[in-house]
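Chemist: 3D model of this:
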Amino acid sequence: MSERTFPEQRIEAGGVTAVAYRIECSSCAAVGFYPQKRIGIRRPLHSIAEHFRGMKWSVGSGARKDLCPECARRRKPKKEKVMADMTAAAKPQADNPRAEKPREMTRDDRRIINDKLDEVYGKDCYKSPWCDAMVAKDLGVPRDWVAQVRDQFFGPEGSNPLFDEYLTARDEVERHWCDVKAAHDAVMKALDEFRPAYHAAHQSLESLRLLGRRIERELGR
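Modeler: From the prediction side, this is the model:
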């Protein structure tokens, strides 16, 4: 397939006349131009196409397939929708009766979980910092399996001492922050209210100082 070409046209911009390559939208009346380097020095065809693509034009294999940025933008969602439909069609359907069923907990899985819980579960609660989620992550099994074995053979998940300590510290810090912020806001409000009086007093003092220096000069003669 031969490389496509772009027609040349003499244009004028800023009082300067130059020869430029022209591209025209096949869907509307929009046109684009790319001037030559210098008069008579042509640009490589691939660089012309890349220039127009950089300007958001859709450059086709021929002039009848060129689209300006606006027309290309309007047509792009259609292409994306087709690709999305093709991708969705390639995926297995969730309601497919032949889809693989989730793996069920076996006797060995139950034994492994039980052994781990025997190690990390204390009296009526986990030892710090363990919990159902951490056990499941450590063993690489679903959290529901861990909860099922724990409820059956050990007891409630209970509270995590480390997490309880964190919650207590968090609440204390948040209360302290609220107190400090309230005090800060009160100080800033008082400062805003006091600032006009401060400037007025400062101006009065400066005026009095100027008067005093003038009187001293006149009396000191």
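Chemist: only C-alpha atoms for contact and neighbour calcs from this point on.
Modeler: OK.
Chemist: so which residues of the protein form helices?
Modeler: With DSSP state H, the ranges of helices along the chain come out as 45-54, 69-90, 107-120, 132-139, 143-153, 161-219.
Chemist: as JSON lines, those helices with distance to residue 35 would be great.
Modeler: Below are the helices of the chain laid out as JSON lines (distance: least, C-alpha to C-alpha, whole Å):
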{"stretch": "helix 45-54", "distance to residue 35": "10"}
{"stretch": "helix 69-90", "distance to residue 35": "19"}
{"stretch": "helix 107-120", "distance to residue 35": "72"}
{"stretch": "helix 132-139", "distance to residue 35": "62"}
{"stretch": "helix 143-153", "distance to residue 35": "66"}
{"stretch": "helix 161-219", "distance to residue 35": "61"}
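Chemist: just put those helices in a markdown table and tack on mean neighbour count and distance to residue 18.
Modeler: A markdown table is the format used below for the helices of the chain (neighbours: other C-alpha atoms under 10 Å; distance: least, C-alpha to C-alpha, whole Å):
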| stretch | mean neighbour count | distance to residue 18 |
| --- | --- | --- |
| helix 45-54 | 15 | 16 |
| helix 69-90 | 12 | 24 |
| helix 107-120 | 14 | 79 |
| helix 132-139 | 15 | 69 |
| helix 143-153 | 15 | 72 |
| helix 161-219 | 12 | 64 |
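Chemist: which one is residue 133 nearest to, not counting chain neighbours?
Modeler: Take residue 133 and drop its neighbours on the chain: the residue closest to it by C-alpha to C-alpha, 6 or more residues apart in numbering is residue 143, 5.9 Å away.
Chemist: that neighbour contacts residue 149, correct?
Modeler: No. Counting by C-alpha atoms under 8 Å, residue 149 is not a contact partner of residue 143; they are 10.2 Å apart.
Chemist: picking up where we left off before, nearest to residue 23, of the helices of the chain?
Modeler: helix 45-54 (8.1 Å; C-alpha to C-alpha).
Chemist: how about this one, so we can line them up?
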Amino acid sequence: GWLVGATPAEDRCPACSRRSSSDRKQTTKGAGIMAAGPRKTTAKAATAKAANTTAITASPTVSEPQALQADLPPQMGRDDRRIIMEKLDDVYGDNAYGGSWTDTTVARDLNVPRAWVSEVREAFFGPEGSNPLLDRYGQEREEFERLHAGFMAARKSHCEAHDQLVKMAMDISKKADEINRLGKRVERELG
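Modeler: Okay, here's the model as predicted:
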């Protein structure tokens, strides 16, 4: 129910939105009487003026304690409860969800709050329980993570051994170059 503006300063709760829209109607009626002719205003100036008007009218006062209250969240009705129960009959059994269903996916499918689905399931079907598909996914993911961690450790040790072998090869190559230079010197000097 919140009105989202172009900037965070322009966001308004439902109560403030209603009040600011009624304030704007009153100011536009009065402005029409006082204006001598049409005025040119830019969109930016109009937005700034509206933001200033709503900011001034949204400031809390002692005489308006109810102005700060937002609307209550929607309450579950009898029809909502019936629809949720029918869906749970289809997807919940043996103290667990079937397939890939969870409270969240049921709520998303029915376009209702997750808390409603949880409330109905707890009252009439029991605990959320485990979902066999999610349990299998969790087990396979843990196994994969163990395999991956082992692979990465082996790779690290292999890379370290490779780096040592490369260093050793470089040292041997330098030593071979020194021996070749010494051999050529011996051939030159001794004949």
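Chemist: map the residue nearest to residue 133 of the first structure onto the second structure.
Modeler: In the superposition onto the second structure, residue 143 of the first structure corresponds to residue 114 when matched by TM-score structural alignment.
Chemist: OK, contacts around its match?
Modeler: 103, 104, 106, 107, 108 (C-alpha atoms under 8 Å, 6 or more residues apart in numbering).
Chemist: what residues are up against the last one?
Modeler: By that I understand residue 108 of the second structure. Counted by C-alpha under 8 Å, 6+ apart, residue 108 of the second structure has contacts residue 114.
Chemist: against residue 117 of the second structure, how distant is it?
Modeler: Distance, residue 108 of the second structure to residue 117 of the second structure, using C-alpha to C-alpha, to the nearest Å: 10 Å.
Chemist: repeat for residue 106 of the second structure
Modeler: 7 Å.
Chemist: could you dump the contacts of residue 114 of the second structure to JSON lines with distance to residue 66 of the second structure?
Modeler: Shown next, in JSON lines, are the contacts of residue 114 of the second structure (distance: C-alpha to C-alpha, whole Å):
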{"residue": "103", "distance to residue 66 of the second structure": "35"}
{"residue": "104", "distance to residue 66 of the second structure": "34"}
{"residue": "106", "distance to residue 66 of the second structure": "36"}
{"residue": "107", "distance to residue 66 of the second structure": "32"}
{"residue": "108", "distance to residue 66 of the second structure": "33"}
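Chemist: wait, which of these is closest to residue 51 of the second structure?
Modeler: Checking the contacts of residue 114 of the second structure one by one against residue 51 of the second structure (C-alpha to C-alpha), the nearest turns out to be residue 108, at 35.1 Å.
Chemist: before we move on, the earlier item: what's the closest of the contacts of residue 114 of the second structure to residue 155 of the second structure?
Modeler: residue 104 (39.5 Å).
Chemist: from residue 146 of the first structure, how far off is the corresponding residue of the first structure for the closest one?
Modeler: Here residue 104 of the second structure is matched to residue 133 in the first structure, going by TM-score structural alignment. Distance of residue 133 of the first structure to residue 146 of the first structure, computed by C-alpha to C-alpha: 8 Å.
Chemist: what do we get in the first structure for residue 58 of the second structure?
Modeler: Matched to the first structure by TM-score structural alignment, residue 58 of the second structure sits across from residue 89.
Chemist: contacts only, for that match.
Modeler: Counting by C-alpha under 8 Å, 6+ apart, residue 89 of the first structure has no contacts.
Chemist: now residue 172 of the second structure: how far from residue 34 of the second structure?
Modeler: Counting by C-alpha to C-alpha - residue 172 of the second structure and residue 34 of the second structure are separated by 97 Å.
Chemist: of the contacts of residue 114 of the second structure, which is the nearest to residue 76 of the second structure?
Modeler: Nearest member of the contacts of residue 114 of the second structure to residue 76 of the second structure, counting by C-alpha to C-alpha, is residue 107, at 12.6 Å.
Chemist: pretty sure the closest one is touching residue 117, no?
Modeler: Yes. With contact defined as C-alpha under 8 Å, residue 107 of the second structure and residue 117 form a contacting pair (6.2 Å).
Chemist: go through the biggest strand by length in the first structure and flag the buried ones.
Modeler: When the first structure is parsed with DSSP state E, its longest strand is strand 16-24. The neighbour-count criterion (16 or more other C-alpha atoms under 10 Å) identifies 18, 19, 20, 21, 22, 23, 24 as the buried residues of strand 16-24 of the first structure.
Chemist: quick revisit: widest-spaced pair of the contacts of residue 114 of the second structure?
Modeler: 103 and 108 (8.6 Å).
Chemist: which ones are touching residue 155 of the first structure?
Modeler: Applying C-alpha under 8 Å, 6+ apart, the residues near residue 155 of the first structure are 124, 125.
Chemist: repeat that with 6 Å
Modeler: Residues near residue 155 of the first structure by C-alpha atoms under 6 Å, 6 or more residues apart in numbering: residue 124.
Chemist: aligned partner of it in the second structure?
Modeler: Using TM-score structural alignment, residue 155 of the first structure sits opposite residue 126 in the second structure.
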